[in-house]
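**Q** Task: produce atomic coordinates for the following.
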Amino acid sequence: MLHRNGITSFVLKTSLIALALAASSVTQAETGITDKEIVWGNSSPLSGPNAGYGPIGRAQRACFQYINDELGGIKMGDGKTRKVKYVMYDDAMEPARALQNARRLISQDRVFGVSGNAGTGANLGARPFYNSEKVPQVFIFTGGPMFGVKEEVEKFPYTIPALLAYNTEAVLYAAFIKDKFPNAKIALLNDDSGGPFFSKAFVKAAKEMGLNIVLHEEHSYSEPTIDAKIDRLAASGADVFVDITTPKFVVQALKRMDAIKWKPAHMIWGVGSSIGGALVPAGPEISKGIYSGLWLKDQADPAYANDADMKLYVEKLKKYESGLNPADQNAAVGWFVCNAVKSVLEQTKEPTRKAFINAARSMKQVKVPLLLEGITLNTNGAVDGYPIESIQMGQFDGTKFVPVGAIINYEGKTPGP
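**A** All right, here's what the predicted structure looks like:
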């Protein structure tokens, strides 16, 4: 029989054990996820010279709200359906602010993961922190080749790109020029963020293919105008212009080219060729004839007027983020990224970040809304860290991009950086 002091001691010990067990279960629970909710984050350029990419984050917000309100959440691989609490901050695509946002999202908001963060430099600056905290930094809006190459994936396994690698895109553009304009004089302009990765690969491929680059210029985000650079490129006598910059500067380039009557065959990389975000603002007439590599369906293309995924995207974007233009391909990117995250979560068997990353690194021909038919997401651990390695070349007719040739599948062939 226990005496009063013994009973008190026994109750106290039992209570302490229960508290210890409770504390243990709390510490073992994965941050950012419960049985009913996932906390998800994004860092986007909502201001500054690269605000043209802001719709990526905003369209994700609309997509997750639609999923919450109309689908009841996302049914994950463990059988439980969870709603998404979406947190977004402005980084102006500045590396220092992107890192600051990463610290805030992880330590303050306690996110499970982030997606759709834009910019090569911004994502590079934050990558070590996300990985040290083992927080997924996925489907990021950059084609920086380092984000998918084997050695980098092994060092930073929690980071996964969304775009075709810039060096792959560059090789495909060079091959396209070799086929269509073999004797061209080429002018090349790139920005100082992701552009150098493209230009390095393009210059190398052009040399190997015997193409003639007559002038290569670079500009920084901080420059207010690139008019003088366009003037120098035009004066070079180039009849093919490879334009590797962001929507704001694409608009400037197109307007300046029109003003000085320079009319080369004009190619713009995928991240700068949004119809709604660059070509229409510059002027549909002066944008006619532009070539670009495509991987997403284009809302401005009448061929997709009755496409079920496109109709849903347009309807729900207008409902949940009415200030966005569905024709802006950066909004379409955000919608695609949200659905790519949803697809991976549906294959995540346990409510842990590690299980999520394992699912993201083992995608096999995953179809996601708004991807062009014939383009799917494929990954294979560290061996293949690039989800997209296919492209469709297209030419802008003033309203839409008209496909030129068949989809080029470069699966497993992305060259090293």
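
**Q** alpha carbons only for contacts and neighbour counts from here, please
**A** Will do.

**Q** all strands of the stretch 1-150 of the chain, in order?
**A** Counting by DSSP state E, counting those that start in this stretch, the stretch 1-150 of the chain has strands at residues 37-44, 74-75, 81-90, 113-115, 137-140.

**Q** Please identify the most buried of those strands.
**A** strand 113-115 (a mean of 27; mean count of other CA atoms under 10 Å).

**Q** Please name every helix or strand in contact with that one.
**A** Counting contacts by 3 or more CA pairs under 8 Å, 6 or more residues apart in numbering; DSSP states H and E, strand 113-115 is packed against strand 37-44, strand 137-140, helix 329-346.

**Q** Just after the longest one, pick out the following helix or strand.
**A** Heading C-terminal from helix 329-346, the first helix or strand you meet, by DSSP states H and E, is helix 353-360.

**Q** what residues does the helix or strand that comes right after that following helix touch?
**A** Once helix 353-360 ends, the next helix or strand along the chain (criterion: DSSP H and E) is strand 390-396. Residues outside strand 390-396 that contact it (CA atoms under 8 Å, 6 or more residues apart in numbering): 164, 287-295, 375, 401-411.

**Q** Which ones among those map onto helices?
**A** Per DSSP state H, helices hold the following members of the contacts of strand 390-396: S287.

**Q** follow-up on the earlier one: now the strands of the stretch 1-150 of the chain in a markdown table, with distance to I17?
**A** Shown next, in a markdown table, are the strands of the stretch 1-150 of the chain (distance: least, CA to CA, whole Å):
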| stretch | distance to I17 |
| --- | --- |
| strand 37-44 | 29 |
| strand 74-75 | 35 |
| strand 81-90 | 31 |
| strand 113-115 | 33 |
| strand 137-140 | 38 |
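
**Q** Second chain to compare with the first, below:
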Amino acid sequence: MPAIQLRLGAFSAALAVLAVTSSGALAQKKYDTGATDTEIKIGNIMPYSGPASAYGVIGKTEEAYFKKINAEGGINGRKINFVSYDDAYSPPKTVEQARKLVESDEVLLVFNPLGTPPNTAIQKYLNSKKVPQLFVATGATKWNDPKDFPWTMGWQPNYQSESRIYAKYILKEKPNAKIAILYQNDDYGKDYVKGLKDGLGAKAATMIVAEESYETSQPTIDSNIVKLKSTNADIFFNVTTPKFAAQAIKKMAEIEWKPLHFLNNVSASIGAVMKPAGFEASQGIISSAYLKDTSDPQWKNDAGMKAFDEFLAKYFPEGNRIDGAVMYGYTVAQGLVHVLKASGDNLTRENVMKQAANIKGLELGSMLPGIKVNTSPTDFAPISQLQLMRFKGDKWDLFGEVISGDVGG
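**A** Below is the predicted model:
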């Protein structure tokens, strides 16, 4: 008996040692390139120059937000090292900068690179390298393709979902309207047009009377607007980036063309579009939102808006408060911080993507009430809800309910 007890005692001791070493193994820190005990290196690509430079402020806002996070102790004790490069919204340049970030700077992930053509140019490269292309700053529908591109994930509501929401409104309010479309001649513009056509269904063929495209290399779209006015359309769908959106609004006022005007969400910034175009010329334009509007007095005492204002005052005083791109950068940076915190001490690229694909009901203070961030391993579209809004006076007025524009929904 004593021998058996001795053996059992030895066995118990061995089990205890095994348990200690196993929990030690579980608690071990895991890192990929770009992460250490003290740092998380994040790559980013923005159009600080070129035709889409109005969006460059997104990168500046993110940089300021990560400064705030670092000042408050970082993420699980690690400081964010944010490396951001200019690609001038030129896909060949984007490729060059992505390679530099991955191969020279050795970042853990590429966060929120901007634009549909630029992201398209680097998608295959980043997926082949298994580097997260996380929360891309474009609403193209194709970023939600976890089967073929498991390392790429979108952020904002996708363009087709947004267009379908406009189509729902048009079919209900103006079912016999004639629609003229101006769109950027790339995947970004075509995605919006597809969404509108799908949303209108069989009526698209008779309702859409003109589709006019423009190139980002054009200095102006004045001639496109004059051409569209000649179609006598009573609805205008304006699928442009900020510089061209402001030009379109100005030109329409100049030639007194007054259709019901739908403006895509990515150009609904008061600071970057409506104000430069002129508030008088912008009256009655309809767009959609998922973020709170800083100029809307209803959020004056809102906790989320107060936090945003405190961030601007302390870390980004030069930021234009009424530029929607600033609020966008602030919000998506919070999304990344959520994912990195959830990753804990397992800062591998695989685990970062795993955490990004398992966000459940995340509410961020800058988003409209009722709108939440949700992802799953089969759904890489974090935000799919929007609310319609109309421009009145010097601000956007929300109307109707929060609508889900899920493609296929």
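
**Q** TM-score for the pair, please.
**A** The TM-score (TM-score structural alignment, normalised by the length of structure 2) is 0.89; 377 aligned residues with a CA RMSD of 1.5 Å.

**Q** Specify the stretch among the strands of the stretch 1-150 of structure 1 that is closest to P247 of structure 1.
**A** Counting by CA to CA, P247 of structure 1 lies closest to strand 37-44 out of the strands of the stretch 1-150 of structure 1; the figure is 15.2 Å.

**Q** against structure 2, where does that closest one fall?
**A** The aligned range for strand 37-44 of structure 1 in structure 2 is 39-46, by TM-score structural alignment.

**Q** Also stretch 266-286 of structure 1?
**A** Stretch 266-286 of structure 1 maps onto residues 261-281 of structure 2, going by TM-score structural alignment.

**Q** contacts for the matching stretch?
**A** 54, 162, 166, 235-243, 245-247, 249-250, 252-253, 282, 284-289, 320-325, 393-395.

**Q** make it 7 Å
**A** Under the contact criterion CA atoms under 7 Å, 6 or more residues apart in numbering, stretch 261-281 of structure 2 has outside partners 54, 235-242, 245-247, 249-250, 253, 282, 285-289, 322-325, 393-394.

**Q** Throw the helices and strands packed on strand 113-115 of structure 1 into JSON lines and include distance to Q60 of structure 1, thanks.
**A** Below are these laid out as JSON lines (distance: least, CA to CA, whole Å):
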{"stretch": "strand 37-44", "distance to Q60 of structure 1": "9"}
{"stretch": "strand 137-140", "distance to Q60 of structure 1": "12"}
{"stretch": "helix 329-346", "distance to Q60 of structure 1": "5"}
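
**Q** To Y66 of structure 1, which of the ones you listed lies closest?
**A** helix 329-346 (10.6 Å).

**Q** For that closest one, which helices and strands make contact with it?
**A** Applying 3 or more CA pairs under 7 Å, 6 or more residues apart in numbering; DSSP states H and E, one finds that helix 329-346 of structure 1 contacts helix 54-71, helix 353-360.

**Q** try 10 Å this time
**A** Judged by 3 or more CA pairs under 10 Å, 6 or more residues apart in numbering; DSSP states H and E, the packing partners of helix 329-346 of structure 1 are helix 54-71, strand 74-75, strand 81-90, strand 113-115, strand 137-140, helix 308-320, helix 353-360.

**Q** what range in structure 2 does it sit on?
**A** With TM-score structural alignment as the criterion, helix 329-346 of structure 1 aligns to 324-341.

**Q** got it, and stretch 237-244 of structure 1?
**A** Per TM-score structural alignment, the counterpart of stretch 237-244 of structure 1 in structure 2 is residues 232-239.

**Q** Might you report the residue contacts of the residue nearest to M88 of structure 1 when sequence neighbours are not counted?
**A** Leaving aside its sequence neighbours, M88 of structure 1 sits nearest to N42 (CA to CA, 6 or more residues apart in numbering; 4.7 Å). Shown in contact with N42 of structure 1 (CA atoms under 10 Å, 6 or more residues apart in numbering): 56-58, 60-61, 86-91, 98, 101-102, 105, 111, 113-118, 137, 140.

**Q** The same query, at a cut-off of 6 Å, please.
**A** By CA atoms under 6 Å, 6 or more residues apart in numbering, N42 of structure 1 lies in contact with M88, V114, S115, N117.

**Q** Can you find the partner of S222 of structure 1 in structure 2?
**A** By TM-score structural alignment, S222 of structure 1 lines up with S217.

**Q** And for the closest residue to that match other than its chain neighbours, the neighbour number?
**A** Residue nearest to S217 of structure 2 in three dimensions, not counting chain neighbours: P51, with 7.3 Å by CA to CA, 6+ apart. Applying other CA atoms under 10 Å, we find 19 residues neighbouring P51 of structure 2.

**Q** Quick one: the strands in the stretch 151-300 of structure 1, in order.
**A** Along the stretch 151-300 of structure 1, counting by DSSP E, counting those that start in this stretch, strands occupy 159-161, 185-190, 212-218, 240-244, 265-268, 291-294.

**Q** can you list the residues that contact the match of helix 329-346 of structure 1?
**A** Here stretch 324-341 of structure 2 makes contact (CA under 6 Å, 6+ apart) with I58, T61, E62, S269, Q355, A356.

**Q** make it 7 Å
**A** Contacts of stretch 324-341 of structure 2 (CA under 7 Å, 6+ apart): 55, 57-59, 61-62, 65, 75-76, 269-270, 319, 352, 355-356, 366.

**Q** excluding its backbone neighbours, what's nearest the aligned residue in structure 2 for V135 of structure 1?
**A** Residue pairing (TM-score structural alignment): V135 of structure 1 is matched to V131 of structure 2. Setting aside the residues directly before and after it, V131 of structure 2 is nearest to L109 in space (CA to CA, 6+ apart), at 5.6 Å.

**Q** residue contacts, whatever residue of structure 1 lines up with that neighbour?
**A** The alignment partner of L109 of structure 2 in structure 1, by TM-score structural alignment, is G113. Counting by CA under 7 Å, 6+ apart, G113 of structure 1 touches W40, G41, V135, P136, Q137.
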